[in-house]
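[1] this one's sequence-less:
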């Protein structure tokens, strides 16, 4: 009961922030409505007051929140500030599109996860398992943002090869690329976790007994899958939460009329009633997925309890540490060389005679639609993105340590269930798009994993024997904290924060791709992808260059993590 009360309180706090968006916004809602509906009327104080009275925005924050909550209880999501039409029908239609896309994406994720674990399932069922197969490759795919996969798929399969439609929604053909783009990162993560968990299941006594009694390998494999599901279901719930954030970018890229694309359009237009409805539904989708995963895990644990404790999802055995370190060093050197070469060029200089020029000695990576050197913009964009990511990581480290020591479990879990894109939409609705808003949006959710890590280490250190000895010798609480607890907690969390810098950079690039980050003409990798996507057919290098840089950054994060863990050769 205490668990549910804490999580419900944190969820209601997030919902309250959504309800207060019209009051929290930096712009006058009456001006937004006036410009959208009554462009011919002057913005006099009387006219603005009349609009506020008509829309119920003439009161304080409690009045605004109460009116919105009252409407929700009666099934009224409000009226659009731009069109003046009820929000409910459009958002309900968009919800159906998003659910269809998420269902197809989960199917792709499930098939990919099974494909990655197929070798382990086959050999484990025949008692021939010596190693797992999914490793760096699967982890690298899991590290790629959905919008990057979507950009590569649309450039290669839709534009270059013409196998699928590049835009639109309607028939089965339009579902394939978006579902694959969203399903690949989620499926790679689930496949890696499944591949890591299966050996522990096959090593249990029931598997040996089943083999000795002549049970067929397919049935043994099915039982092993069922045995690992309780531990995997929470990760599946988090994968669905990730899909709610990835849907915003993918729906925007493919012009799909779902909740994600609708929310982004509303955020950019400051149409807050539409944004409120979309963000609320996306949040509820994520919460429902997490709750379903928890209930499913508890249901499956009944028969599993007879076997004892479930095996933990251990980290994969990656290649030898020397090979991983060498790979990370080579990739880092290549990225640094490209960035350094780009920083020596002017990213804002436009050569109008060389628009969309192919790679050449003068422009090694080609030019964009305005004739600007892509190498220069890639280098300057990397500096902007990485420096911002380092600053955000420092802030999240402090917040994570504080929240972990204060044991803010309910708030931590709620923040961990929110994708950065979703918080980016809320921040954009309050402060408008911009680099500071993007940094704040990522910070709002990026502290949660560090807080969870801190809380776990804090509990472990407090229960350690040396702390009990210090207490018995008369050491006070502050002495024990400073000399015995902090040394065991802070260094691992700092290393964790450093390893999350590339992931934060990718999150910032995702917001830049959606137009919620660094404004034009300043270069930023995500914005470069967004600006060059319309010219992917004529100048694929303009898209593939930032896409390759983002992919390299994701793979570098995986290799760096593997090198720190010190994986061994299989």
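    Received, thanks. For clarity, every value in this text was computed on a predicted model and none was experimentally measured. Numbering: from 1, shown residues only.
[2] contacts and neighbour counts: CA atoms only from here.
    Noted.
[3] who's sitting farthest from the centroid in this protein?
    In the chain, the residue that sits farthest from the middle, by C-alpha atoms, centre = their mean, is residue 473; the gap is 47.2 Å.
[4] For it, which residues are in contact?
    Residues in contact with residue 473 (C-alpha atoms under 8 Å, 6 or more residues apart in numbering): none are found.
[5] Would you state the helices of the stretch 351-500 of the chain in chain order?
    Using DSSP state H, counting those that start in this stretch, the helices assigned to the stretch 351-500 of the chain run over residues 374-405, 409-416, 420-431, 435-462, 465-472, 477-480, 486-499.
[6] Which strands and helices lie in contact with the biggest helix by length in the chain?
    Longest helix of the chain, by residue count under DSSP state H: helix 87-125. Helices and strands touching helix 87-125, by 3 or more C-alpha pairs under 8 Å, 6 or more residues apart in numbering; DSSP states H and E, are helix 172-202, helix 217-253, helix 259-269, helix 272-304.
[7] which residues touch the helix or strand following it?
    Once the chain leaves helix 87-125, the next helix or strand it forms, by DSSP states H and E, is helix 136-143. Contact with helix 136-143 is made by 116, 184-189, 191-192, 318-319, 503, 554-555, 557-559, as judged by C-alpha under 8 Å, 6+ apart.
[8] now do stretch 4-18
    With contacts defined as C-alpha under 8 Å, 6+ apart, stretch 4-18 is touched by 65, 276, 279-280, 410-411, 413-414, 426.
[9] which of the residues you listed sit farthest apart?
    Greatest spatial distance in those: 65 and 413, 24.3 Å, computed using C-alpha to C-alpha.
[10] need the contact list for the residue nearest to residue 498 when sequence neighbours are not counted.
    Of all residues not flanking residue 498 in the chain, residue 393 sits nearest, at 7.3 Å (C-alpha to C-alpha, 6 or more residues apart in numbering). When contacts are counted by C-alpha under 8 Å, 6+ apart, residue 393 touches 443, 497-498, 500-501, 504.
[11] ok, now residue 357?
    Neighbour list for residue 357: 366-368, 371, 539 [criterion: C-alpha under 8 Å, 6+ apart].
[12] Please tabulate those in JSON lines, including the columns distance to residue 401 and neighbour count.
    Shown next, in JSON lines, are the contacts of residue 357 (distance: C-alpha to C-alpha, whole Å; neighbours: other C-alpha atoms under 10 Å):
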{"residue": "366", "distance to residue 401": "45", "neighbour count": "24"}
{"residue": "367", "distance to residue 401": "44", "neighbour count": "27"}
{"residue": "368", "distance to residue 401": "43", "neighbour count": "25"}
{"residue": "371", "distance to residue 401": "46", "neighbour count": "19"}
{"residue": "539", "distance to residue 401": "46", "neighbour count": "22"}
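[13] take the one below as the second:
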């Protein structure tokens, strides 16, 4: 008598759906980023910066502008974990409050650059000819200047201050986003889905923002992360030269400038603000590197 055939147990409908259901864009990005070590280190540092910027003013042990001349140049102690500066102000409190300034300037400046640059790049790549030449030659002129020198020149015209620093840094990084957006438009403007949209009578604005712009999201997201690190560094540099955040408001760059005069006597005045700048810039760079690897379509199957 023949033995009965062994039938493998079938997966339930729910299990099959759970195994085969594709992840969305953001879910897939987060899933792949979790497996990227460098990206996760950067994401952790960025998360700490964001939390410090949000809650630092409420969790700071002292008023960042409170002076106590009895503890001038105090080294790190239990009372002042990161020491005190030349006016007796708590360095930890000033760093925690200064995190909000650095992140705010970086986000607004990069927001300006990303918005204006992306729009200019989309228009230049889609319109072509004279419009493309005019816009991109203007971007080349901006590219011809070193970033920090161009920002200083803009501040010289607008006047020093935190708001003008945001505008100056934003203008400096507009050409980067413009080139990325334009490159994407040139790559896909003759694709079949764009031609199909034109054939059914879609307006140019709808074609740009509904069909072309989504193809530029991945490189724009990566560039946004990397530009945030440079924007924080640029704000620190401008404040270091006295052109950004004005006293008595705390700023990492300003604190670094103030600590420079007392580096031999009280090195902690410059070391700890410098570490804050370094960790923030490193966090956004690591996150940008991770996002670049995660969003690269050539690495999707690795």
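    Received it, and whenever you're ready, just let me know what you need. None of the values given here were measured: they were computed from a predicted structure.
[14] circling back: from residue 403 of the first structure, how far out is the residue farthest from the centre of the first structure?
    Distance, residue 473 of the first structure to residue 403 of the first structure, by C-alpha to C-alpha, to the nearest Å: 29 Å.
[15] Out of the helices of the stretch 351-500 of the first structure, which is closest to residue 262 of the first structure?
    helix 420-431 (10.9 Å).
[16] so that closest one aligns onto which residues of the second structure?
    On the basis of TM-score structural alignment, helix 420-431 of the first structure is assigned to residues 147-158 in the second structure.
[17] Give me the mean distance between that stretch and the first structure.
    Taking mean C-alpha distance after the TM-score superposition for the first structure, the mean distance separating stretch 147-158 of the second structure from the aligned residues in the first structure is 2.7 Å.
[18] buried stuff in that stretch?
    Across stretch 147-158 of the second structure, burial judged by 16 or more other C-alpha atoms under 10 Å covers 147-148, 150-152, 154-155.
[19] Off-centre distance for that stretch?
    Relative to the chain's own centre, stretch 147-158 of the second structure is displaced by 21 Å; criterion: C-alpha atoms, centre = their mean, to the nearest Å.
[20] Check the gap between the nearest residue to residue 199 of the first structure once chain neighbours are set aside and residue 303 of the first structure for me.
    Leaving aside its chain neighbours, residue 199 of the first structure sits nearest to residue 124 (7.1 Å; criterion: C-alpha to C-alpha, 6+ apart). Residue 124 of the first structure sits 21 Å away from residue 303 of the first structure, going by C-alpha to C-alpha.
[21] Then residue 418 of the first structure?
    Distance, residue 418 of the first structure to residue 303 of the first structure, by C-alpha to C-alpha: 32 Å.
[22] Which of those two has more residues huddled nearby?
    For residue 418 of the first structure versus residue 303, the count of surrounding residues by other C-alpha atoms under 10 Å is larger for residue 418: 23 against 10.
[23] doesn't residue 283 make contact with that one?
    Yes: contact criterion C-alpha atoms under 8 Å: residue 418 of the first structure and residue 283 qualify, at 7.3 Å.
[24] Just give me the match in the second structure for residue 200 of the first structure.
    Checking TM-score structural alignment: residue 200 of the first structure goes with nothing.
[25] what's the neighbour count on residue 200 of the first structure?
    Residues near residue 200 of the first structure, counting by other C-alpha under 10 Å: 17.
[26] do the same with residue 70 of the second structure
    Residues contacting residue 70 of the second structure under the criterion other C-alpha under 10 Å number 9.
[27] so how far is residue 86 of the second structure from it?
    Applying C-alpha to C-alpha to residue 70 of the second structure and residue 86 of the second structure gives a distance of 10 Å.
[28] so stretch 15-26 of the first structure matches what in the second structure?
    Per TM-score structural alignment, stretch 15-26 of the first structure has no counterpart in the second structure.
[29] What are the buried residues along that stretch?
    Under the neighbour-count criterion of 16+ other C-alpha under 10 Å, stretch 15-26 of the first structure has 15-16, 18-25 buried.
[30] Would you point to the one among the helices of the stretch 351-500 of the first structure that's packed deepest?
    Among the helices of the stretch 351-500 of the first structure, the stretch with the highest mean neighbour count (mean count of other C-alpha atoms under 10 Å) is helix 420-431, at a mean of 26.
[31] That one - contacts with which helices or strands?
    Applying 3+ C-alpha pairs under 8 Å, 6+ apart, one finds that helix 420-431 of the first structure contacts helix 21-24, helix 217-253, helix 259-269, helix 272-304, helix 435-462, helix 501-513.
[32] Compile the ones you listed into TSV and extend it with columns for distance to residue 480 of the first structure.
    Output for those, formatted as TSV (distance: least, C-alpha to C-alpha, whole Å):
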stretch	distance to residue 480 of the first structure
helix 21-24	43
helix 217-253	35
helix 259-269	48
helix 272-304	36
helix 435-462	9
helix 501-513	31
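[33] Tell me which of these is the most buried.
    Most buried among those, counting by mean count of other C-alpha under 10 Å: helix 501-513, with a mean of 26.
[34] Average offset of it relative to the second structure?
    With mean C-alpha distance after the TM-score superposition for the first structure, helix 501-513 of the first structure departs from the second structure by a mean of 1.1 Å once superposed.
[35] Can you check which part of the second structure whichever helix or strand comes after that helix sits on?
    Per DSSP H and E, helix 501-513 of the first structure leads on to helix 525-532 as the next helix or strand towards the C-terminus. Counting by TM-score structural alignment, helix 525-532 of the first structure falls onto residues 252-259 of the second structure.
[36] any idea how far the matching stretch is from the chain center?
    How far stretch 252-259 of the second structure lies from its chain's middle: 22 Å, per C-alpha atoms, centre = their mean.
[37] Show residues contacting it.
    Applying C-alpha under 8 Å, 6+ apart, the contact partners of stretch 252-259 of the second structure are 85, 95, 98-99, 102, 235-242, 245, 266-271, 273-274, 276-277.
[38] Give the burial count for residue 73 of the first structure, as a bare number.
    Neighbours of residue 73 of the first structure (other C-alpha under 10 Å): 9.
[39] Distance check, it against residue 276 of the first structure.
    To residue 276 of the first structure, residue 73 of the first structure is 15 Å away according to C-alpha to C-alpha.
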